[in-house]
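[1] need a structure here:
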Amino acid sequence: MEINDLALPSAPAPLDPASLAALVVQVRGPVLVPGDDGYDAERSGFQLAHRHRPAVIVGAECADDVVAAVRFARAQGLPVAVQATGHGLSTATDGGLLLSTRRMAGVRVDAAAGTARAEAGAVWGQVIEAAAPHGLAPLNGSSPGVGVIGYTLGGGVGVLARTYGFAADQVRSADLVTADGRLRHLTADTDPELFRALLGGGHGLGVVTGMEFGLAPVARLYGGQLVFGGEQLDAALTAYLDWTATVPDELTSSLALIAYPDLPQLPESLRGRYLAHLRIAYTGSAAEGERLVAPLRAVGPRVSDDLHEMPYAESHTIHRDPSDPHAYDADNALLSGLDAAALRRVAALTGPAAPAMCVVQLNHLGGAMAGPGPSAGAVGHRDARYALRLLSPLPVPGAAPGGDAADAALATVRALHAEALAAVAPWRLGRSVNFLLGAHGDRPDADEVVRSVHDAGTHRRLAALRTGHDPENLFRFHPAAASAAPSTAPVPV
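    Okay, here's the model as predicted:
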C-alpha cells in the first residue's frame, strides 16, 4: 500500500452521537469536536505551518483514556494521530481522531537503578530537572521543551549522543496501546520483536503511554558555542570537518549556518549577519576541552566564544533552540561522509542570497551511535557519520490573506532544500525520522521519504509488523508508518 492509498475521504461520515456520548463518559480527559471551546488550542502544537484538523480530539489523562480512544476510533473507522508537543509533526490528520497526550506528564527517577520513567506527554526539561540532583542525565535533545516519547521512538540524537548513543538505545520498557485497544507492557524479553521495532520505528506501531529508560552518570559538561562570521566563515567550515575526524567519543558537536534577517528585535551582534555556530558538548574535564577546541579557535577571531564548564541542567544553552511555536518546513540527509567543497556549496545555496531563509545544521554522528546499542532497536543508518538538516520558516496559515502566496512559499522552500541536498548526494544514505519536521505526507515523493528512513530489509520488517498489528492502518500519520504494507521497491539514497 502506497501513501496515496491512505488519504482520508474528503467528506468523512459523521460521528455516531451515541458512541461519542459513551466515549465522553469513559475517559477522564476532555473530548472535543470542531466548534467546541478549546478545540483549536488542543489541536495546535509547536509546528504552526501544519495543524491537525481532527473530527474528534481526546485529551488523554491516563493510559485508560488512550485505550478507550483507540477502541472508539477503531469502531468508528477513524485513523488515529498522536500529539504531545507537536515538535515532530510530519503528517497532519484531516478528519480522524487526535490523541493529545500533554496531560500525561508524570516523571519519576529511580536514582539507585539509574533509570527514569516518563509518561506520554512529559518533556525533557522535566526529566533533566528530576535527574540532576542525583548526578544523572537523560539522553535528551537540544531543547528542553521537546516531548520524551516521540523523540525517543525516532531514535533521539542528543548532546550526549556520541558518548552514550541514541536515546532509543537506553529504553528498558514501554507501555504500548496497539490498534486492537490492548495495553501491552513491552520489554526485550516479553516481546522482543515488537519492542525493538518500536525503538526507531516510531508511533506507527501504536500509542506509547509510558516508557522507562536508563540515565547517564553526567552531572556537568564543558560546552557552549564558538561563532564565526565574515572572512572566517569558509575556513570555519573546513576546520570543523577536519576536526570531527580527530575528536574522542566523549565530544558531541554540531555546526549551524544561519543568515539572520536585519530585524530590530534581533541582537545587534546577529542582525543581518551570516554566521557559523559551532556547538560543543564534552563530558571530560574543562582543561581537556580547552585543548580539544584549540584547532577551532585557531581559525581566527570569533563573533562570540562562550565555552565553559556548566551543570548539565544548563545544557539547553548550548544550542539555544527557539521555545516559541512557529511555522516551518524541513528535510534532512544522513551522510556517510562529506567534503569541504560540498559543504561550501550547501552554504552558498542556503546563505544570504537564497530565495528563502534556511537554517542549516550539520550534526557529527558516529561514536556510540554506530553500534547496535543495548536495545538493538530499529534506528536506521547507524553507519552515518553526519546528519545534514535544513529548516526554513514559513508564513503562518491564516495570518495573512492569500493562500496562493503560502503555497508558493512552501514550494520555494522545498525546491531550495532539494537543491541543497543534491549537493551531498554522493554521501547520502537516507533520512532521519526525527528530523522530518514538515508535512511530508503531502509531498508527491512521500512514500520515497518514508522508505529512506531505514534500509530496505528493516523497512520490509517494520512494514510487515505494522500490517500484522494494525491491518486497518489506524496509526497512519507518523512519517515512518505511512507505508503500511511491505515495499519491494529499492530504498532511494
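[2] okay, CA-based contacts and neighbour counts for the rest of this
    Noted.
[3] show me the helices in the protein, by range?
    Applying DSSP state H to the chain gives helices spanning 17-26, 39-43, 63-76, 124-131, 148-153, 161-164, 192-201, 233-244, 286-297, 340-350, 403-422, 446-451, 456-469.
[4] so can I have JSON lines of these showing distance to residue 323 and mean neighbour count?
    Formatted as JSON lines, these follow (distance: least, C-alpha to C-alpha, whole Å; neighbours: other C-alpha atoms under 10 Å):
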{"stretch": "helix 17-26", "distance to residue 323": "33", "mean neighbour count": "13"}
{"stretch": "helix 39-43", "distance to residue 323": "17", "mean neighbour count": "16"}
{"stretch": "helix 63-76", "distance to residue 323": "28", "mean neighbour count": "21"}
{"stretch": "helix 124-131", "distance to residue 323": "12", "mean neighbour count": "22"}
{"stretch": "helix 148-153", "distance to residue 323": "16", "mean neighbour count": "27"}
{"stretch": "helix 161-164", "distance to residue 323": "22", "mean neighbour count": "23"}
{"stretch": "helix 192-201", "distance to residue 323": "25", "mean neighbour count": "23"}
{"stretch": "helix 233-244", "distance to residue 323": "27", "mean neighbour count": "19"}
{"stretch": "helix 286-297", "distance to residue 323": "28", "mean neighbour count": "15"}
{"stretch": "helix 340-350", "distance to residue 323": "23", "mean neighbour count": "18"}
{"stretch": "helix 403-422", "distance to residue 323": "22", "mean neighbour count": "16"}
{"stretch": "helix 446-451", "distance to residue 323": "27", "mean neighbour count": "23"}
{"stretch": "helix 456-469", "distance to residue 323": "33", "mean neighbour count": "20"}
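[5] before we go on, could you also do this sequence so I can check it against the first one:
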Amino acid sequence: MTTTDFPPAATLAARLSSGGAAYLPGDDGYDAARGGYNVAVQHRPALVVAAATAGDVSAAVRFADEHDLRVVVQATGHGPAAAAEGGVLIDTSRMTEVTVDPKRRTARVGAGVRWQQVIDAAAPHRLAAANGSSPTVGVVGYTLGGGLSPILGRTQGYAADHVLSIDLVTADGVARTVTAATEPELFWGLRGGRTGFGVVTAMEFRLFPLPHLYGGGIFFPGEHARTVLHAWRAWIDSTPDELTSSIAVLRLPPADSVPEPLRGRQVVHVRVAYLGPAADGARLIAPVRAAAPAIVDTVGELPYPAVAAIHADPVEPLPVYERSALLGDLPAEAVDRLVDVAVDAADVPVTLVEVRHLAGALRRAPREPNAVANRDAPFLLFLASVAAADAAPAHVAFQDRIVAELGRWTTGRTFANFLTPGDGSAAHRATGYPAEVHDKLVALRRQWDPRGRFA
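    Next up, the predicted model:
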C-alpha cells in the first residue's frame, strides 16, 4: 500500500518538509520507521510520520486531530509503555541537531538525539550531561521520565532537574516554547511527567564541568554473588556523593560480542563512576575490589566519550522484558533473600538482576520543582530478561516473584523511566508517582490534551 491508496495520507505527505516522510503499512520504510530498540513491543500504526522538523510534527498532530486518530511518539524505542495499534506514530529519530554553548554550559538537542551525540559534543569543552548508562537511549524520552544518571546522579540529581526549556507541539498543532516563565505548570509536568502533553521537538538543559572521571566495571564469578553483594552493600554507605555505583548479576550469552572471559557465564558486575582523581578513586573502591577474585577489572581513568563502558549495555535491538521496584532499605536479610531467589535457586534465567544505589542529590528536592517523584528510596531494583516471545510469560512471572519475595523492603513504587514496557494500565502507571503528583499530572493532561489525542 502507498500513500496514493489512502488519499488523506497523501495530503499529509504533501505538507511535510523535504526531509520528512509518511508511511503506510506495506510501504518501503514503514517497518524501519516503526521499529525501536525494544523489539518485544511491536507498534502497528495506521500511519507513520517520520518528522524532520517541528513543522512536520505540527502537520502530523493536526492530521491526527482532523481524522480523530491517536498519536504515539517514538525516537529510539528504548522504553515504550505499550504497543501502538492503529493511529499515527510520529518518529522523531531524524531530528538530530545538537548545539553546545560552552560559555553558558548548556546543550540544545532535537527530539531524536541519542546520548552519545551529546557526550561527544560536550567532551571537547570538558563538560558533561546527566546522561544515562546507555549511549543509544534518546535524550528527550529519558529526560521527560526523570533521567537517572549513573555518573552525575549523586552530585547533580536527575536530568529533568536541569532542563531550561522545552519546544513542544500541543494537541492543537501549535508549536510552543515552554519554560518556567511562559507556562510554569506545564513546565513542571513535562519534567518528570513523561508523556501525554504533546510532542517534544527540542530541549535545552544544563551541562556540568567534568575534570576527572575514574570508572568502569569489575566482573566477579557468579558463584561469589552473595559475598560480593554483601561487600558492596556494606561499602556504599561510606562512599561520597562524587561516587555513583550499582551492582548486577548478569547471565551473559555465548556470543562473539561478549569478551571471551565472560562469554556464556553468570557474573557479578560492580559498576562505579567517581568524579575525582584516579588515586582517590582507587583508594575508595579498594574494599569492593577485594571482595572476591575478579575475572575482568576495567576500572580506571576514563575519557568522558567512553562512559558507556561503565555499564556496557547492549546496543543492538533486543526483545527485553523488564520489572522494577524501589526499595526502602537493603539490609543483609534482603541481600540474602535476593540471592536465594534470583540467583541460587532461579527457576528462570533472568538476564539482569540489578540494584542501583540512590543517594546525594538523587534524594534531595531540586531547586526548581518538577514531577520527578519517589526521591525518598535509597535503592532501585531493576530486572530485565532478553527472551523470545514464547518464553516471555515465564520471565515476566518470575520477575514478579522476585519483587514479591522482596516485598517487605519495597516501597510499592518505581520511577517513571522504569515503568514496565507493555503494561499501560492506569494502576501500573500510578506506581511512578504518589497520588497528589499523579492527580496533578492527570489534570494537566486533560487541560492540554482535552480529547485524549496523545497516548
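[6] so which of the helices of structure 1 comes closest to residue 252 of structure 1?
    helix 161-164 (5.5 Å; C-alpha to C-alpha).
[7] okay, the closest one sits on what stretch of structure 2?
    Following TM-score structural alignment, the aligned partner range for helix 161-164 of structure 1 in structure 2 is 153-156.
[8] need the residues that contact that stretch.
    Residues outside stretch 153-156 of structure 2 that contact it (C-alpha atoms under 8 Å, 6 or more residues apart in numbering): 130, 241-244, 358-362.
[9] again, only this time at 10 Å
    Stretch 153-156 of structure 2 is contacted from outside by 129-132, 147-149, 159, 162, 208, 240-245, 275, 357-364, 366, using C-alpha atoms under 10 Å, 6 or more residues apart in numbering.
[10] what residue in structure 1 is paired with residue 364 of structure 2?
    With TM-score structural alignment as the criterion, the equivalent of residue 364 of structure 2 in structure 1 is residue 371.
[11] can you count the residues close to its match?
    Per other C-alpha atoms under 10 Å, the neighbour tally for residue 371 of structure 1 reads 14.
[12] cool, and the one 3 residues further on?
    Burial of residue 374 of structure 1 is recorded as 13 neighbouring residues (other C-alpha under 10 Å).
[13] ok, the nearest residue to it once chain neighbours are set aside - contacts?
    Closest residue to residue 374 of structure 1 apart from its sequence neighbours, by C-alpha to C-alpha, 6 or more residues apart in numbering: residue 169 at 5.6 Å. Taking C-alpha under 10 Å, 6+ apart, we find residue 169 of structure 1 in contact with 139, 152-153, 155-156, 196, 199-200, 213-214, 368-369, 371-379.
[14] what's the burial count for the equivalent of residue 173 of structure 2 over in structure 1?
    Counting by TM-score structural alignment, residue 173 of structure 2 lines up with residue 181 in structure 1. Neighbour count of residue 181 of structure 1, defined by other C-alpha under 10 Å: 20.
[15] so residue 181 of structure 1 touches residue 80, yeah?
    No: using C-alpha atoms under 10 Å, residue 181 of structure 1 is not in contact with residue 80, being 11.9 Å away.
[16] what residues do the two have in common as contacts?
    Here residue 181 of structure 1 and residue 80 share the contacting residues 69-70, 73-74, 206-207, scored by C-alpha under 10 Å, 6+ apart.
[17] perfect, I'm done here.
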